[in-house]
Every structure is written in C-alpha cells, then in structure tokens.
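1. Give me the fold of what follows.
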Amino acid sequence: MINNQRLLNTALALAKMNTQVEPFQQLIDCIQQLIPSDAIALLTLQGDVLKPHAIDGLTPDTLGRRFVINEHPRLQAICNSTHPLQFAHDCPMPDPYDGLLKAKAGDIPVHACLGMPLFDDCENLLGVLTLDSLNASAFDNLSLEHLALLGALCAAHLHTALQLQQYQSHAQHSSALVQELNREALTRDGVEIIGQSPAMQSLKNDIKLVAASEFSVLIQGDTGVGKELVARNIHLHSKRSEKPLIHLNCASLPENLAESEFFGHAKGAFTGAESARQGKFQLADGGTLFLDEIGELPLAMQSKLLRVLQSGEIQTVGEDEVKYVDVRVIAATNRNLKNEVAEGRFRADLYHRLSVYPLIVAPLSERENDVILLAGYFVEQTARKLAIKQLKLSVETQLLLTQYNWPGNVRELEHVISRAALKAKQQQWQQAIITITPAHCDLNLTALSHHDSAKHHTTSAPALTYPIDSHNLSLKQATDTFTHHLISQQLEQHDFNWAATARTLHVDRANLVRLAKRLGIAVKKSF
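-> Sure, this is the predicted structure:
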C-alpha cells in the first residue's frame, strides 16, 4: 500500500543522488522497495524504440534488447497514455518480457502488469517504467492518485539522470577533444629532437629521466637552441601527457597584468576586466605550465610564483578565496640565473625551486655533425611547405653549413634553409630537382669567424676558402677532398704539430694521424 509518508520517503531517497550507484538503478531500487514486484524495468525513449537502462528480476540479456514500440502492444499503450496504466490480469496483449523473467521459465502465466509513462516538464515522453508480478492482484490496491505522484517523482529523477548522463558525455567528449587538440598542437611542428652528438644524446637521456618525475625543471641555453622543444618532450613523456601543456612567455608580460595572466581575474577586478578570466595556472591544472624567458619575470611576480610552487595555492585577482592547483612547472631562460641571483635581479629561493633538475641545451656550434642532420630535417619540412617535390643540398652547401658557427643556433639554421629554398625555387622552377647552393644561403663566414671565436673563447678553424668543384665528384670524393685540404691547412698553421692540430679540429690525435695517412697527407714530426 502506498501512502503519503512512503511517497515522501521515496522522494527523499531519490533526491539524494548516490554516487556509488548508477542513477537509473537507484530509481529501480527505490520503486522496488515501495512496490514489490517480480520484474521491474526502466526504459528510455530513443526515436521509435524503447531502450532498457535498468532492470530487476529480468534476465541480463534484457539490457541488450531494443523494443520497437509498434511491435509491442503493451509498451505502445503505455507510451500513448497520459497516466499510469494497469493491465487486467487476463489481458490478451502479449507481454514484451515473455521468457525473460528470472522467477519463471517459459511464457509468463496470468499476472499483474503496471506501466507508467514518464514525461518531462514540457510533456515530452522520456521513457516508461514497467512492473510485473506473478501475483495477479499485486497492484489492485494502488490508487491512481498515488501512482500519478509516484510517476512524477520517477520522471523528475529520470530527467535529471538523463541530463547528468548527457553532461558527462559532453565533458568526456570535450576532454578527449582537448587532449587530441593538445597533442596535435604539440606534435604539429614535430617533437623529435634531431641530433646524434654526445651533447644531444646526453640531453635525451636526461629528458627521459626527469620526465618520469614530478620535479620542476629549468632549461638553460642560448636563444634558438630549442628550449621549448625540450619542454614539449618532457611533457609528452610524463604522466601528465594527456593533460594540457600551457605556454607563457614571461618576457612579453606587462608588469601590471602579470598577476592576472598567472592567476586569472574576477569580473570588475580592475579597469577593463569586463568578464572573469582564468589564468594560466588554472588552465594548466593537472598538466604542465611552461614559463619561457623566466629570467625576465618582474621581482614582484617572482615571490607570488614561489608561493604557488611551495603550496599549490593561487588567488584570483579580485577574489578572496584561495584555490589549489596541481601544476608541474618547466621554466626556460637564456640568462645565467646564478649571475642574476648574485646581482639581485632574481630571487635565490625561486631559482632553487625551479632548478630541482636543471637541463642545459648545448649551442649548435658545440653539436659537431648535428648541423647536417638538422639541415636535412628542415629541407624536408620546407619542401613540403613550398610544394617542392624534391629539394636537396649541394655538397658545397653542406660544407658551408658545417663551417658556420651559428650564433642564432637551430632557429637561425631553420630560417637560412627556408630563405635559401625560396630563392632556389625561384631560380630553378623548371627543374625537377631543386638544389640549394651556397649562393642561396647568404652566410658570411669570414665576417663571423672572429666574432664567434671571441664569444665562445674557443679555438676554431678559420673560414675555408678552398673551392670544390663537385660536378664530377661523388659525395665521398668531395668529402675527402675537403678533409684533405682542411687538415693540410691546419697542419701548416700549427707548424705540423699534430697535437695542436688535433685540438683545433676537436679530434683524437691518433685518429687524425690515421686519417691523414689514408688521405695521402705527408706525416711530418714536430720538434
């Protein structure tokens, strides 16, 4: 028997969403306690089909069935009704659950059947609730008024459950979309670190090591060496790879807006704040925040950044509430932060917080033969952008690129290749294979050799002026010709002192002597 108190208790039970129980099943459980039955099912309307969402007393395969409404007279009658509908125990209409009751094998004998259509506030049919009992008089004492109230409660709960399911689906879709867009953005320009030099092999090993941790990382290196690429690799190899990597260039931050950029602001927090806005820390919550040019950050912001690193606490501009974020910080700078600390331009405590695991990206001039590998990578990229079927570097160009000291590092090499390819395409547009020659590269070796030597305080080979006619030479022949000339030139400059020559060429002395013998260079001893 249903009474007002039991209806109130059911309403209170339905109002308390149990996160441990699926909401459709929660509705079934509440109804089963109020009106005991042998079988109960909650079905939602999808076009002209009813889909079971939760069942009790029916075989598990019922959840996989889809009931076409016009093929099941009882379900059709419930859907067409505006109020709960009880079928006579001897109703001739076939039951959609024949053979599906757990309590009875085979066809359902004479039994009680109750159906409730469930509508939303706009009187749109959401679904139906069906109850079956092997006791033919099980539902006889239920009043239509109480059943109508119960139907309204069930409809409200179903409507909320369906909306929640829709929101969750949208949230999952949005999350997956963000992850896909984030990964696409990270990988669009490539994430592979090109290079086989010892410096780059060591860097790759360090990236794999630190990526697996949650340590803050400070990436140091000259402008154009690829610090952002290192940060992307750390993020993609970390446990946070499915979460966003948010980029913030500290050098481009106006001091009066820096706090808002970091922590967001509330509507009306300051002049021009016409709407609330999340800061980079909120956007990066659960993921990684890459702070580029951290050495340019104003001192006032350094103390606030330190607080976040220490406690994870942030405070939105214009709000009193303290929020917590879970963000891994990777910072990068081309400055010597130790010197900045010594001169009072950077906080020592922040420096130590950021540099839990420092990484140094070597300049291109210290990466030995990586120049040609990188040039090949950029040639392929540029050919694709310029719609060139085949683009290559001449032997002379390769030699030229290895001679240059690259003060602008990898970024400069990329730009040189891009400009040279454009010039080569303009001059050779009728040719099947476009070749980049030294004339396209616009590099002044002589002008830069003294400057770079002074800058790096290293002894380097002077600009090579020996011309190589490669038209009838293979790559090996051209390389041997170049190597022969370079070694001979350096031996003469060092009075045939093999040790000094080896140091200048950055090779082992014994290897240099063996290479000279193979190339037919006379071996003279230095006294």
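
2. going forward, measure contacts and count neighbours with C-alpha atoms only.
-> Fine.

3. What is the end-to-end distance of stretch 341-349?
-> 9 Å (CA to CA, to the nearest Å).

4. Same check on stretch 403-410?
-> End-to-end distance for stretch 403-410: 15 Å, by CA to CA.

5. same deal with stretch 217-228?
-> 12 Å.

6. how far is that stretch from where the chain is centred?
-> In terms of CA atoms, centre = their mean, to the nearest Å, the centre of stretch 217-228 is found 20 Å from the chain centre.

7. To compare with the earlier structure, here is another sequence to fold:
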Amino acid sequence: MVHSTLVRLTANEVGMTARAVLDALTPLVQDLSHDLPDDERYRRLLSSLRALFPADAAALLRLDGDTLAPLAIDGLSSDTLGRRFRVSEHPRFEQLLSRPEPTRFAADSDLPDPYDGLVQGVDGKLEVHDCLGCPLFVRGRPWGLLTLDALDPARFDTVDMASLQAFLSLAAATVSVVERIDSLARTSEAERSRAEAYRQASSQGSREMIGSSEAHKHLVEEIEVVASSDLTVLVTGETGVGKELVAGAIHALSSRSGKPLISLNCAALPDTLVESELFGHVRGAFSGASADRRGKFELADGGTLFLDEVGELPLAVQAKLLRVLQNGQLQRIGSDHEHQVDVRLIAATNRDLAEEVRSGRFRADLYHRLSVYPLCVPPLRERGRDVLLLAGFFIEENRSRLGLLSIRLSADAQAALLRYTWPGNVRELEHLIGRSALKALATNRERRRILTLTAADLALSARISEEDDAAPDHAAPPSAERDFRSAVTAFERNMVLDALARQNQNWAAVARELGLDRANLNRLAKRLGLK
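-> All right, here's what the predicted structure looks like:
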C-alpha cells in the first residue's frame, strides 16, 4: 500500500526543498559527462539519494530474469552485494516491480522485508521500519529497483513525491548511460579482437618455412607430427631462428586452423601489464582500466595462443598461467567471475628453462606443463646452404619493395653468407639483406633495374675475420669447453662493441643492426659486462 500521509509545506519550506533537490541532483547531472567506473556512478547515486531522502539504508538492484542482484548498497552489510534475491520469494519486491510509481509499505505490513537483519549497526531481525521502493525503467522496460529503508516508522512521512520522481528520472538516466557505455565498450572490444585476429592471421600467412637441409626437414616432420594433436608445445632455440613461424605452422596444420592464432611476447611488456594482457580486466580494476577488456586467452578461445619469451613471465603470473592450463578457467583482473576457455598453448623461449627451474626463476610444475612436446629449432649456422635459399626469399621481398627488376647475389657474396656464423640467425639475415639492398641501390648512380649484391655490399668480411681469429685451429686438438665459451663470449663482445661504435652508443640502433630484440640485447650486454 502507498502511504498517503503527506505534510503540507509552507512556501519557504518548498523553496528550501527545491534548493536541496537541486544541490543533490547537480553533481549527478555533471557525472553523466564524466568517465567513471560503473560502481562509482552507482555509489554516488545512492549517496545523493540518502542525502535527499533521509534513510538508514539504500540499495540499487538490477533485475536479471526472476532475480534481483544488488549492484550498490549504502547502509547495508557488505555481504548484501553477494546475495541474489529471487523475486518470487520476496513479496515486497514483487509489489515494487508490479507498479510504475514509487511504493511505500505500511509500518505494520506483514510482508517480510528482504533486508531484515542486514541494516548496519542493528542486530537481530528488524520488527518495524519504514520502507520505500521505486522501479527503474530503461528504454521502457523494467531494469531494477531503488530501495530506501529506515528504522523510524515515520521517517518517510515528509517525502516529497515530486522530488522523488525527479530523482528517479535522473537515476534511470544514470543507469542508461552505464548501459550505453558498457554496450559501446563491448562493441569496441569485439571490433578490436577481430582486427587483432585478422592482423595476426595475415602476418602469419605471409611467411612460409623455407629450407632443404636435413635439420630443417627434421623440424618440419616434427611439426607435422605434433600439429594433429592438442598437446602443449615448447619451442626452443636461439634468438631469431623463427620460433613464431614454427608456432604458425603448427596452428595452420591443426584442427584449430579455422580459429584465431593469438600471439603475445612476454618480454615486451612490463610485469604490471602481463597479467592483464593474458587474462583481461574489468572496468575500474586499476587506474586506466576504463572498459572491460578480454585477455589473450579469451581472444584465442577455440584456437591457439602463442606465448613468446615465456621464460620472462614473473613468478606470480606463472602460478595463474598454470591454473588456466590445468582446468581451462581464468578470472579477469578485478572480477569474481570465472571464464572457461578452450585454448591450445604453444610457448617459446631462448632460455634454458630447466636451468631456470634449478635457479628458482621458473616454476618446475609450469615447466613440465609447457614441455609436453619440446621442439628445438636449429640455428641458421647448422642449416648449411639453407642460408642461400632464405637469402633468395628476402631478396625477392626487397626487390618488390624497391621496384627493381631483379637483385642478384655475386659469387663472393654467396661465399660470405655461407662462411658467416649468424649469431642473430634468420632475423639477422633478413635485416642484412634489406639493409644491403638499400645501400647498394643508393650508391648505384645509374639506378639499374638489375642490382647485384657483392660481398662488399654485405659488409660481412670484417665479422668473418673476427670470427676466424676467435675460432680454434681445426688442426689443433679440441679446446676445453671453457676455452670455447671464452672465444664465443669474446666474439659476441666484439660484435656488440663494434656495433655500438658504429651507432654512436645507441642501443636501440644496435639491436636493429644485429637483428636482436631490445630485451635480448639488454640481457646479452649484462652477461658480457657491457651494462
């Protein structure tokens, strides 16, 4: 029943009430144009409600089917947010939802109150109190309820219904704004997900695995064997050997090829963002989280997730990754809800993860989960004449880019390519060909349509001579392992120092010249004592 006792207001009281309403509603109107988390909008809404209409407790509940879920509370015990009220089991909620106007229950109503015992600071069941509820409508449909409760049975006798209706209109607008923002965020996230999937699919499809050496053929055979399964694969190998290309080949040959292949370089992100990138976050989970965002696992649902440089993951994230691998369930940052995903995982690293486990930098249980099927990608120096096949592939890419009829390799250039040990592997070869072709074209004044790359254009002679100086004499007895390691270390140090001199101590430029990831170059420099 609607309580009909209203107190007649004087003109002065009416003016004071109007000012109070204006003071309470103005901040809410201003909030409509601000970017705020949902829970903060709702908190401010209830705060203004209680300031305008004195009550001991207030709540905003959203209707989901036959259930009301509290989204925000003020004056009720915190566990109220975890409750779900089935409307059919609460007659007061049924009445509130059945009428378009606000409803006030009589103090002696025998209908049980859903908030009995939940008002903060009060023990036991509340026998008598004042209760007022208002339905909220969004786009003409019932969205939920606003409720006010007071311990004093006459607290709402002086409520101005016109002011309450004005507040309800603004509350509905607030809810509508939240709904619209969430809808736009979901649409934006879906578009971003599709764009990322298309981008990664196109980048994977533009490259193929090229080679005819026995080492390459063995790798291809291993890929074909494991691709037909759903086993987790750990791809190992030196920097620049093409581990991402291997992951793409496994996905393309698998039953998941029609689904996305999503990649994440774990070394390219600060520790604070890795968890969000993997598992996603909800709006307001941390500073800057202005919208819900799905992580890489959800984007790869049904397909394959490739984690490059997995050895760089922080230990805390490793524990959460292990949980997802064990049961396929994940939680976005800031969310209590679990998501089930079906993802085939391929991980890659240039680290010795077994040694990382022994050193305590990588979890042993995660290592065993990742290395169900290990695949080692051979370095370029072990692939013989594959270097010429790959050089031809990169030359053709540059020929098209530079608008030339043909680019050829001279005999001495081919010999130089075969002699070089390629510490940066295929990535170094790719960058070398692109750089050499561009320089050769720039120095060719006639700009011929057919360009010949010589050993001088490749500028590998200095590196080869350094390598020969550092290498042991093949006629001599084999060196001890530490001597070999010392020679390799000296060779690496000389390469980095020479590149630093050429690039004026610019580490980013050195990384580009050597064909190394910046993070890998930083680790190498620290190991060599250069940083």
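
8. Could you quantify their similarity as a TM-score?
-> The TM-score (TM-score structural alignment, normalised by the length of structure 1) is 0.52; 287 aligned residues with a CA RMSD of 2.6 Å.

9. Is it correct that residue 167 of structure 2 is in contact with residue 25?
-> Yes: counting by CA atoms under 8 Å, residue 167 of structure 2 does reach residue 25; the two are 7.2 Å apart.

10. Against residue 351 of structure 1, how distant is residue 219 of structure 1?
-> Applying CA to CA to residue 219 of structure 1 and residue 351 of structure 1 gives a distance of 12 Å.

11. The two: which is more packed in?
-> residue 219 (25 against 19; other CA atoms under 10 Å).

12. Show the contacting residues for the more buried one.
-> 227, 230, 231, 330, 331, 332, 333, 358, 359, 360, 361 (CA atoms under 8 Å, 6 or more residues apart in numbering).

13. swap in residue 430 of structure 2?
-> 391, 394 are the contacts of residue 430 of structure 2 under CA under 8 Å, 6+ apart.

14. which residue ranges form the strands in the stretch 201-350 of structure 2?
-> 233-236, 261-265, 280-281, 293-294, 304-308, 329-331, 338-340, 344-349 (DSSP state E, counting those that start in this stretch).

15. Compute the inter-axis angle for the longest helix seen in structure 2 and strand 261-265.
-> In structure 2, with assignment by DSSP state H, the single longest helix is helix 161-205. Angle, helix 161-205 of structure 2 to strand 261-265, by axes from the mean of the first three to the mean of the last three CA atoms, to 10 degrees: 90 degrees.

16. Show me what helix 161-205 of structure 2 is packed up against.
-> In terms of contacts (3 or more CA pairs under 8 Å, 6 or more residues apart in numbering; DSSP states H and E), helix 161-205 of structure 2 is packed against helix 11-31, helix 38-52, strand 130-138, strand 261-265.

17. Distance to residue 283 of structure 2 and mean neighbour count for these - can I get that in JSON lines?
-> Converted to JSON lines, those look like this (distance: least, CA to CA, whole Å; neighbours: other CA atoms under 10 Å):
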{"stretch": "helix 11-31", "distance to residue 283 of structure 2": "17", "mean neighbour count": "14"}
{"stretch": "helix 38-52", "distance to residue 283 of structure 2": "8", "mean neighbour count": "19"}
{"stretch": "strand 130-138", "distance to residue 283 of structure 2": "22", "mean neighbour count": "22"}
{"stretch": "strand 261-265", "distance to residue 283 of structure 2": "22", "mean neighbour count": "22"}
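
18. Nearest to residue 460 of structure 2, out of the ones you listed?
-> strand 261-265 (30.3 Å; CA to CA).

19. compared with structure 1, how much does that closest one deviate?
-> Its aligned residues in structure 1 lie a mean 0.8 Å from strand 261-265 of structure 2 after superposition (mean CA distance after the TM-score superposition for structure 1).

20. on that earlier part again, want to throw the strands of the stretch 201-350 of structure 2 into CSV with distance to residue 63 of structure 2?
-> Below are these laid out as CSV (distance: least, CA to CA, whole Å):
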stretch, distance to residue 63 of structure 2
strand 233-236, 45
strand 261-265, 36
strand 280-281, 24
strand 293-294, 24
strand 304-308, 37
strand 329-331, 24
strand 338-340, 21
strand 344-349, 37
